[in-house]
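Participant: Fold the following, please.
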Amino acid sequence: MNNLSKPTQNWNIPPNRQDGGGDGNKWNFCYFFLPILGGAALHFIQARKSQKEREQVIAAQKMANREKEIELKYNIRENQHRRLLSRSESEKEKLKNKVQSYHQILSAQRQQLDEERRQLQEGINIEEKTQAVSKWESQARSLIKEFQDSLLTRQSSFCSSITSRNQRTELERKMLHQAATNPIAKELGIEADLNNIFKYETHCAGKLNKDKRENGRIMWVYLTYWRFQTKLKILENEADKLGKQDN
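Facilitator: All right, here's what the predicted structure looks like:
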């Protein structure tokens, strides 16, 4: 083994050995290429770092573009919901004004009817006509009650997560058929009103609600409107009969 305390070799590198076989030239060659290799290594590290930074910038840009796309889609959907809500509120306001208008007409017709009935007491036999009007009114009330029950069932089905859409659609089809074929329903214009109800009525009281009457809003306005229409038709018929008798 080598005795490290007494080295036999000279570990120091002579600055320039000209008399021995060219060792100085070898070291001069190393001194010449070391800076070049170091510069190349530094350039390689910087290039890798720049590449990584570019990739990070591209990834950040993609993420920003994706966020903008999501925000744009959200704004479009929000605007659609706002327009639908605004249209629904407008329809409800029109219905409210329509009901109020018919209520005023009904009040005026009642006053006129009271006056005409006093005239009929002077020898006009109104029994048969009254019975016909009462029968029509009874049938109209019964029909409206039937539609009310169907609408309660339909809205309950709409608000239920169990009942299938096909069942609700079949019930709506039957209601529209009845409204289109029943003479009283045709007089009251129920078919067009049902289409509006099926299109805009979406109110549900809540998942835990067990009272069907708590569901719906627009349909209740239409039911009230149909009852006013029934009374108005009766008044118009009686007024028309009185006018014929005066002639």
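
Participant: drop to CA atoms for contacts and neighbour counts, all remaining ones
Facilitator: Fine.

Participant: Look up how far His103 lies from Leu235.
Facilitator: 13 Å (C-alpha to C-alpha, to the nearest Å).

Participant: what does Gly38 give?
Facilitator: 97 Å.

Participant: Contact partners for Glu191?
Facilitator: Glu191 is in contact with 176, 179-180, 185, counting by C-alpha atoms under 8 Å, 6 or more residues apart in numbering.

Participant: try Gln119
Facilitator: For Gln119, no contacting residues are found, by C-alpha under 8 Å, 6+ apart.

Participant: in what helix or strand does it lie?
Facilitator: helix 23-120 (DSSP states H and E).

Participant: what do you get for Cys204?
Facilitator: Assignment of secondary structure by DSSP H and E places Cys204 within no helix or strand.

Participant: hmm, back to that, please tell me how far whichever helix or strand comes after the helix holding Gln119 is from the chain's geometric centre.
Facilitator: Scanning forward in sequence from helix 23-120 by DSSP H and E, the next helix or strand is helix 127-159. The chain centre lies 32 Å from the centre of helix 127-159; the measure is C-alpha atoms, centre = their mean, to the nearest Å.

Participant: I have a second one here; can you model it like the first so I can compare?
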Amino acid sequence: MNIMNDLNILPDAPETWQAKISRLVRDVFLPYAVPYVIPAFLSWKIMRGHRADPDDRIASLQAEIRRLQQEIESFQGHITTTQRQQYQKHIQINRDLDAISNMLEERQDIYCSPFRYKDTRLKAEKKLREYVVERPYEKELKLFSGVEEILEKDTHCGINRGENGCLMWVYMDLWRTRARLNMQENVILKMRTYDSKSKDTNK
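Facilitator: Below you'll find the predicted structure:
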């Protein structure tokens, strides 16, 4: 009996798309892909095992942050110390300039007074010159040359002691301005020196 012609046997059901995919994977993909997939998978696992632990990386970054924060604190402390030192120096310079201003005022009062002797004025001028020369910042502010010009050229006399002198008051403003500028420049210079030393240390 020919089975193919037996009408009592039902034909096979159509193959579903899920069955087709399973058959393709079984018959095509697995035989050809497995020899490549397995080595690739093993290689990926090995490489992953060699990668740095995220916790180690975090600890390393946190240590770098702490180091940078310490540098910032050190730098800020250096700035504060430098500014304090320069400010104290500036205060002393202004005190000295106040003394110079008083001596110039006294000298001009003698110069403008018809009742005071020339010898008294010369003594006051000598005292003024000696005081100026002894200042450690004399060359920075150019005190001595300024005083010499005042003594030579300032012949202005007013009605009273406070109005005497003209050139000397301009010089006083100039010296105070120079002193303030020098203070700021010294702070900047010391910051640059500190920065250079820090870079050399970190190399």
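
Participant: Give me the TM-score for these two chains.
Facilitator: Taking TM-score structural alignment, normalised by the length of the second structure as the basis, the two superposed chains have a TM-score of 0.58; 123 aligned residues with a C-alpha RMSD of 1.5 Å.

Participant: hang on, the earlier thing: quick one: which of Gly38 and His103 of the first structure has more around it?
Facilitator: Applying other C-alpha atoms under 10 Å to Gly38 of the first structure and His103 shows that His103 carries more neighbours, namely 17 against 11.

Participant: Tell me the counterpart of that one in the second structure.
Facilitator: Aligned by TM-score structural alignment, His103 of the first structure pairs with nothing in the second structure.

Participant: give the contact list for His103 of the first structure.
Facilitator: Neighbours of His103 of the first structure in contact, by C-alpha under 8 Å, 6+ apart: Phe228.

Participant: same thing with the one 5 residues further on?
Facilitator: Residues in contact with Ala108 of the first structure (C-alpha under 8 Å, 6+ apart): none are found.

Participant: Tell me who's in contact with the nearest residue to Cys157 of the second structure once chain neighbours are set aside.
Facilitator: Nearest residue to Cys157 of the second structure, sequence neighbours excluded (C-alpha to C-alpha, 6 or more residues apart in numbering): Asn164, at 4.4 Å. Asn164 of the second structure is in contact with 105, 108-109, 112, 156-158, counting by C-alpha under 8 Å, 6+ apart.

Participant: I'd like the distance from the helix holding Gln119 of the first structure to the chain centre, please.
Facilitator: That offset, for helix 23-120 of the first structure, works out to 17 Å (C-alpha atoms, centre = their mean).

Participant: so what corresponds to Gln155 of the first structure in the second structure?
Facilitator: Taking TM-score structural alignment, the alignment pairs Gln155 of the first structure with Gln108 from the second structure.

Participant: shouldn't its match be in contact with Gly165?
Facilitator: Yes. If you go by C-alpha atoms under 8 Å, Gln108 of the second structure and Gly165 touch, sitting 6.4 Å apart.

Participant: Touching both of these two, which residues are there?
Facilitator: Taking C-alpha under 8 Å, 6+ apart as the contact rule, Gln108 of the second structure and Gly165 both touch Cys157.

Participant: quick one, which of these two is more surrounded?
Facilitator: Comparing Gln108 of the second structure with Gly165 by neighbour count (other C-alpha under 10 Å), the higher total belongs to Gln108, at 27 against 22.

Participant: Having no further points to raise, I will conclude here.
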